[in-house]
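J.: Pasting the sequence and the predicted model now:
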Amino acid sequence: MDELEVLNRLCKELGESTDPAIRARAEQNLAELVDSPQCLRRCMLLLERGDLPYGPVVASNTLMKLLNSKTGILVDQKLELSRYILNLLGTRSSSLPPFIVSSLCQLFARITKQEWTYTDSSDRHVFHTPVSEMITTIDLNGGNQSMLALQLLSTLLTDFNSQAGMESVNKHRKGIALFRDSYIFEIFETSISLLSAISQKDVTTLQMPFVLAVLDLCLNTLLFDFIGSLSDETSEDNYTVQVPTIWRTAFTDGKLVDLIFGLYIKLPSVASEKVLHIGVQLASVRRTLFNGSERQTYLEHVVAGVKRVIENPEKLTEQACFFARRQKKPAFHEFCRMVSRLKTNFQLCELIKVPDYAAVMRLLAQFTVESLRSGPKIVQIAMTRQSVIHNAKKYLKFVPQNELRNLELLLSSFNVRGAQFMMDLSANSTYFLLTFWQRMVTSVPYVRSSEDNLLNLCCPEIMTAFVESRLQNVERVVRDGHDDPLDDQGATLQVMEHLAIICRCDYEKTAQLLASAFDENARVMEAGSEGDIRVVIAEGRLVWLVTLIGTAVFGKTAVSNNEEHDKLDGDLVARRAYIMDQSYAQITKSSPVYDKLNSELGVSDETDMLSIIVQKILTNLKYWATNEHILELSLSLLKDLSLGYTAVRKLFRLQEVQLLLSNHTAEHFVFLGQSVPYSTMKHRTIFYEALTRLLTIDLNDDEQLFEQFMQPLGATTRQLTAIMTTPNYSGTVSQEELKRVVVGLCRDLRGVAVACSTKNLFQILFDWLYPEVFNIMMRAVEEWSTSPEVMTPIFRLLAELCQNRQQRLKFEMSDRILVMPDVSRERAYAERYKNIGIIFNVLKCALIGAYVPFGVFRLYGDPCLQDSLNMFVKLFIKIPEEDFHSYTKIAQHYYNLLENVVQDNIAFVSNLQPEVFAAILRSVHTGVTSLDAVVITSACSALDSILNYLYKRFTRAPHPVAKVGMEPEGDSCLVAVKSQPQLMSDILTSMMTSLMFGEVKCQWSISRPLLGLILLQEEVFTNFKREVISQQPEDRHAVFEQAFLGLMDGVEMSLTVKNKDIFTQNLAKFRREIVEAVKGKDVSPSASNNEMC
């Protein structure tokens, strides 16, 4: 049997065999292909002559694994493979199954992305050539070659948005920038010209697969990650499309928006979802792309498009029906997202100025009401086929008559699960509508326009629709067993946060609605008998109403002072307290709310109300501790109460609180025991934080009272000390139980430490902790260093102890030095990223806390600081560069720590190995181009310190002489910079490009290190300036040259603070002139280049 036959047999066994053993053996044999020296040849053999469909699929997947592996393949081999794949697709794509074509397109895209920045010996980008040819191949006839080119380009755009297969973030961002600057606008213009031509053709002559492929291409260009943020669209908040400034001419006149919404009207419903997704992106284009008048014009076109969709809603509901079976997001969902983006990207004052504002607001309000009511109705429709057809026009009134037969065929296979999907889809989609209304209401106080915003008319209707639809759905939950939306606590909380704002518009109507519904269902519950289904339904509705009442009361702002609204709140709270004996309202004793509470419940003041709340909290903690949701919410409420300046003093005097402070053991609260899961134990921190705050209100440095409070924790500490100091104790005590005791103790003590925010309190706590608790932690680290469930609580406690919050760590000198060794000796045991991030934070707190005199360490031969810094470098290297920025907290802690290390310990940094220093510079490059403001600020500060030091070293002739008690400076950093000059040149290029053509965060922070980069690399800066000017139109050359001259006007060859201040002012003016020039405006010369901007 020859090689091809063996490979085909294995592929077939993997794909068809029902015997798990045979499939496992085939999978193992084929997996060895990746490590084989013959991998590339055998995969190409399978692609060319392998049996369909399994041979090409296995070959494509294997090659993808090979490309993503660290070994990979040579560039010449990649070029050959890329050409082979294109030839294979060009000759056989019509005969191959679609999923194989997609797999091969993905393979081509990955190869092209990986080598996009590669140039051959002739300085040609050889991997760019196929892309250029594809763009010219596409024509309106929609032939096979055009379809293939569209699919390849769309796949390439999508793959560029992912870092998959890239060896580093920096290389990926370079590729993104080069692809963006060279081809994406051309691709975008091609897709728009095709869509424009399609809009002129008769819809009956259109080839829909070709139309959908063009829409995909246009959409993927707008979804492109223009600034290399490596983000996705999972976060809807503040999402903007960061199109380059040179694209502005394609957007400012609004014709593109009109074209897209015209296609929505013209094209069949199968294209609606893609068209509206493009509309979502157009509504999200960054505001700074336009000037004031252009932005208003653009907004008017977007609003006009939204109006056209609402006036022609057939395709929204039509798709919702048919997509429910396919489990996809219909056009309805995309339209809701588009509405949400209107208020995300534009301001209320701008929306009010739109001529169609009043009409669109009324249409949107009606649309929202119908959408909120449609979810429960869809479930009811699905119960019987006959009722659907009979009531189709009533419930799905937007469905055309000619589609009812299709709807009937669909419903023959449409089950309750499909209906539930549609219900979930409706809830997910209407969330975006509620987001729009919430943001509109939130903006009202900041608008001074005399025109009516119409929110007082729209919001009560929306609130009524929401309440009534949810109450109606309770019956279906009880009778038919559908999922209860309230079970999804996260989604419910998000919706309630929006409703809390919306309901305060014309609050009287909302309060009356909630009160009447509450009374009606309360009467049913009281009058009915146990087990009566009507009582169960009434109870379910009361749960919704209690939640909505809490939401409504919570929506009262601190600045509002409306006695009528206070009375309404009191009326609602009285009803809620009648059922649940608790309230989440924060109100004052003098408020009229107590008039109602006193008459109904005998609650005369805030103390009585707090007593009811505390009793309910303690009941929950005692009897519902196994329910993590109830436990978390109860403890969160207790913590919030302990933070209130007035409430906490009244709480302390309550008998229930005094009993709590004296009885906080596992005997009284189950969640303090060892039988609960580790995930539940984390709540102990909040519990002890709240208790300690209550205790310390009147503590007045009473150590005896503190000792009394800490007795249960002291007993645990003594027990652990006795066990862990006994030789060979592991055989006599359960290791799992012992770990849980240590974890619980660390969680508890961290809560206590958080609340001890003053110097005297922290001194008392530290005296209590040292040395027994530190010894326990040390022994635990030695014993369980590979157990993250133990390490994380220990490191979090250490991090909290190192926080110099409110200067609480300014106590006796000997105690300060004791903290540092116990912190740093933990480092060697961290093996998890999460714990590495915590360790970075611990060391950062120790370095900046101003409570450790670091000079004494080296002077007296203590290696503690040196060991800590060395461990920091080892942990930094431990995290792969490609994973580093996948963890936001780790990145923030790292850059904060690096900022302080290079400021105070630059000599240590200068002695690092050249490859380590180079890795640090690469990480700084990634940091200054981040989207996280915290990371940018710290990375720029760190870079500024490094450049200050390098500039001194390069301009200082003699080698620096070591000072007494200080580490001698090394030359490794100079070696790294000289041997790899691209390290700093890449940073300079990235920062200048971002400042000139992109969105800039923290411009002041970026300006500080930029001067050092320019002075250290004058030739690089000159070449960059020349290249940028040459790429501009001829009429802009003079403006750009003048702007670059002004950038360095008055700047000396030094890095003094004064010189940097001059450069920072010049940079602000420089950026403004460049932005205006790119927009095509005339830039008038200023009298002084040093003016404040």
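T.: Looks like it came in fine.
J.: Every contact and neighbour count from this point should use C-alpha atoms.
T.: Fine.
J.: Identify the residue nearest the geometric centre of the protein.
T.: Centrality entry for the chain: nearest residue to the mean C-alpha point is Ser235, 5.6 Å, by Cα atoms, centre = their mean.
J.: List of residues touching stretch 335-350?
T.: By Cα atoms under 8 Å, 6 or more residues apart in numbering, the residues outside stretch 335-350 that reach it are 237-240, 276-277, 279-280, 283-287, 296, 299, 306, 429-430, 432-433, 435-436, 439-440, 443-444, 447, 449.
J.: If any of those are buried, put those into a PyMOL selection.
T.: To isolate the buried ones among these in PyMOL, judged by 16 or more other Cα atoms under 10 Å, type:
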select buried, resi 239+240+276+277+279+280+283+284+285+286+287+296+299+306+429+430+432+433+435+436+439+440
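J.: Next step: the contacts of stretch 335-350 restricted to helices.
T.: In helices, defined here by DSSP state H, the members of the contacts of stretch 335-350 are 276-277, 279-280, 296, 299, 306, 429-430, 432-433, 435-436, 439-440, 443.
J.: and which of the residues you listed is nearest to Lys315?
T.: When those are compared for distance to Lys315, the smallest value, 10.9 Å, is given by Leu276; criterion: Cα to Cα.
J.: Wait, that closest one touches Ala331, no?
T.: Yes: with the criterion set as Cα atoms under 8 Å, Leu276 and Ala331 qualify as a contacting pair; they are 6.5 Å apart.
J.: how about the host helix or strand of Val524: buried residues?
T.: In this structure, Val524 is located in helix 507-527 according to DSSP states H and E. Using 16+ other Cα under 10 Å as the test for burial, helix 507-527 gives 507, 509-511, 513-515, 517-518, 521-522, 524-525.
J.: can you check stretch 1-8 too?
T.: If you call a residue buried by 16+ other Cα under 10 Å, then stretch 1-8 has these buried ones: 4, 7-8.
J.: These into TSV, with extra columns for secondary structure?
T.: Shown next, in TSV, are the buried residues of stretch 1-8 (DSSP: H, G, I helix; E, B strand; the rest coil):
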residue	secondary structure
Leu4	helix
Leu7	helix
Asn8	helix
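J.: In this structure Met423 contacts Pro376, no?
T.: Yes: Met423 sits in contact with Pro376 when judged by Cα under 8 Å, with a separation of 6.7 Å.
J.: Name the residue in those two with the higher neighbour count.
T.: A side-by-side neighbour count of Met423 and Pro376, using other Cα atoms under 10 Å, places Pro376 first with 26 against 22.
J.: structure B:
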Amino acid sequence: MSSMESLAQLEVLCEKLYNSRDSAERAHAESTLKCFSENSDYISQCQYILDNASTPYALMLASTSLVKQVSDRSLSLQLRLDIRNYVMNYLAARGPKLQNFVTISLIQLACRITKFGWFDDDRFREIFKEATDFLALASQDHYLIGLKILNFLVMEMNQANSAMPLTLHRKIATSFKDQFLLQIFQISLTSLHQLKSEVPDELRRVPISLALRCLSFDFVGSPVDESSEEFGTVQLPASWRPLLQDPSTVQIFFDYYKVNDTSVSKEALECLVRLASVRRSLFVEDPARSQFLSHLMSGTREILQTGQGLADHGNYHEFCRLLGRFKVNYQLSELLNVEFYGEWLGLVAEFTTKSLLSWQWASNSVYYLLSLWSRLVTSVPYLKGDTPSLLDETVPKITEGFITSRINSVQASFADNSPDPDNPLENAESLQDQLESLPYLCRFKYESCSLFIINIMEPLLQAYTARSRLPASGDAAELSVIEGQIAWMVHIIAAILKIRQTVGCSQDSQELFDAELAARVLQLINITDTGVHAQRYQEISKQRLDRAILIFVQNFRRSYVGDQAMHASKV
């Protein structure tokens, strides 16, 4: 490319590549321009484009082509160093004037070169110092670029690349973690403190995102399943201990949660979720761990009191995840020792009850709350001391609230009797999530809970029996609702029978309550194939009910009949 005329033609092609709605036109542009990313002879021309092009799409082509070139790992060391130095100088000189997507692409290029050359030459590691130099400049734009460089550097180091052997990736990630990650996290915290005053939203988003990337780093070389929302303990190195014991570290994220920008508040909560998941052994002394826990509980207590930010679904979901982490990482006795435990527990119970009433909006979030309560009640037998756990008063209300919400959900949403893949009665995975914690809650105060279930089940059975004697031309929608409600009750009973434990009462009494609940389902089985019900096998609600009965039979057999049943049972 030797003339501005050919550069203008290239800019037209780039415009078509990124913006054209004509797929054939885009394909032609891509075919014509792919030489820039496949042939190393075009690297110098990419630099020419960056120096002289006037459209952001041409700059984007040059940058993305260079990313692909350096990912090939066949370029000479000197050439890679030259590209690295050129890009960093380019960002310093022209970065503030570039379109954001071009800036991001160039930063990704610098970070990719850095990672792929990490063990080849120490000069690649100078990117950390150069990024901090950006932060030291007076320009707000340069400050933002410096934070973005660190942000994408952490992401690049933490992310495996198909062009790099996994063992090499892990060695580089470990080296980077040991040498720079703590310093970068400290920079994110410093930036968060400095930017608490009135600044553009983007300036707040980048440091909170950087902090989240640091806390989400793969510290032990076993990445979390990306398809899962759950993760285990965050294995922070011991060198991070002083930073976490500083109360301002936790507080800054609670402060940023109060920011009106929901993307900032959600990421602040995500950071808190990870802080709440930090390995227990990081705190050598119990007082330090207790202080850390107290600070987390105090912050969540304030959110529960004010309800600030919880109208946003993303915030709501992350807050439920945060509450769910308390019993995963801390013992019930540690929670009890917090001065305001009683107030906190009451607020969480009230929040859970409201969430259950808002099941349509919070259905995916309630799982974390129920998980918290189930872990609390299963810890009660191991609790030492005389301090009351206060669970006797709160758990039955939550259990009843959940069961009631399931019954109401049928009336509200599923009366049309049409297939719905999102309906838990048709989605085994969703059903498992919703019922996983329930047996532990029910068996905690099993006598009152079983009576509550029976009091719901009996009228439904009576209504279902009465409908079997009526002509098929009756109100089909009403019958579908009844079948849906009974299906939920059968699933709930099946879930309870699947988990056998003795908490709060003897095994004999638990088995007696099991028998009372099972008797209602066995009574139901005698009705489902009689009268008008025998003509409804094609109805969705009837199929849902039949599936629920099959699951009940499987669980009942496993607990009381099969080879693995507890043969000492008197039932």
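T.: Sure, I can see it. Because the structure is predicted, anything quoted here is derived from the model rather than measured.
J.: TM-score them against each other, please.
T.: The pair, once superposed, lands on a TM-score of 0.85 when counted by TM-score structural alignment, normalised by the length of the second structure; 537 aligned residues with a Cα RMSD of 3.2 Å.
J.: follow-up on the earlier one: identify the residue range in the second structure corresponding to the helix holding Val524 of the first structure.
T.: Equivalent residues of helix 507-527 of the first structure are located at 446-466 in the second structure, counting by TM-score structural alignment.
J.: mean per-residue distance, the matching stretch to the first structure?
T.: Stretch 446-466 of the second structure: mean distance to aligned residues in the first structure after superposition is 2.4 Å, counting by mean Cα distance after the TM-score superposition for the first structure.
J.: neighbouring contacts of that stretch?
T.: 396, 399-400, 442-443, 479, 482-483, 485-486, 489, 504-505, 510, 513, 516-517, 520, 524, 527.
J.: are any of those residues buried, and which?
T.: Going by neighbour count (16+ other Cα under 10 Å), the contacts of stretch 446-466 of the second structure have 396, 399-400, 442-443, 479, 482-483, 485-486, 489, 504, 510, 513, 517, 520, 524, 527 buried.
J.: just checking, Glu267 of the second structure touches Ile208?
T.: Yes: A contact is recorded between Glu267 of the second structure and Ile208 when judged using Cα under 8 Å, the distance being 6.6 Å.
J.: Who has more neighbours out of these two?
T.: Counted by other Cα under 10 Å, Glu267 of the second structure and Ile208 do not tie: Ile208 has more neighbours, with 27 against 23.
J.: That one maps to what in the first structure?
T.: When the first structure is aligned by TM-score structural alignment, Ile208 of the second structure is paired with Leu215.
J.: Then Trp359 of the second structure?
T.: Under the alignment (TM-score structural alignment), Trp359 of the second structure pairs with Gly375 in the first structure.
J.: For the stretch 151-300 of the first structure, which segments are assigned as helices?
T.: Per DSSP state H, counting those that start in this stretch, the stretch 151-300 of the first structure carries helices over the ranges 169-179, 185-200, 208-222, 255-266, 272-282, 292-311.
J.: In the last one, which residues are buried?
T.: Put plainly, it is helix 292-311 of the first structure. By neighbour count with 16+ other Cα under 10 Å, helix 292-311 of the first structure contains the buried residues 294-296, 298-310.
J.: Farthest-apart pair in those, please.
T.: Glu294 and Ile310 (24.8 Å).
J.: give me the element the residue mapped onto Arg42 of the first structure from the second structure is part of.
T.: Using TM-score structural alignment as the criterion, the counterpart of Arg42 of the first structure in the second structure is Gln45. With the criterion set as DSSP H and E, the secondary-structure element containing Gln45 of the second structure is helix 43-52.
J.: which residues are contacting the next helix or strand after that helix?
T.: Of the helices and strands lying after helix 43-52 of the second structure in sequence (DSSP H and E), the nearest is helix 56-71. Surrounding helix 56-71 of the second structure, the residues in contact under the criterion Cα under 8 Å, 6+ apart are 10-11, 14-15, 18, 36-40, 43, 46-47, 49-50, 53, 75, 80, 98-99, 101-102, 105-106, 108-109, 112-113, 116, 163.
J.: re the thing from before, tell me roughly how far the helix holding Gln45 of the second structure lies from the first structure on average.
T.: Here helix 43-52 of the second structure, set against the first structure after superposition, deviates by a mean of 3.2 Å using mean Cα distance after the TM-score superposition for the first structure.
J.: And that helix, what does it pack against?
T.: Counting by 3 or more Cα pairs under 8 Å, 6 or more residues apart in numbering; DSSP states H and E, the packing neighbours recorded for helix 43-52 of the second structure are helix 56-71.
J.: equivalent range in the first structure for the helix or strand just after the helix it packs on?
T.: In the C-terminal direction, the helix or strand that comes right after helix 56-71 of the second structure (DSSP H and E) is helix 77-94. Per TM-score structural alignment, the counterpart of helix 77-94 of the second structure in the first structure is residues 75-92.
J.: Relative to the second structure, what is the average displacement of the matching stretch?
T.: With mean Cα distance after the TM-score superposition for the first structure, stretch 75-92 of the first structure departs from the second structure by a mean of 2.5 Å once superposed.
J.: which parts of that stretch are buried?
T.: Of the residues in stretch 75-92 of the first structure, those buried under the neighbour-count criterion (16+ other Cα under 10 Å) are 78-79, 81-82, 84-86, 89.
J.: just stretch 426-439 of the second structure next, same as before
T.: Residues of stretch 426-439 of the second structure classed as buried by neighbour count (16+ other Cα under 10 Å): 426, 430-431, 433-439.
J.: Then stretch 217-230 of the second structure?
T.: Applying 16+ other Cα under 10 Å to stretch 217-230 of the second structure flags 217-219 as buried.
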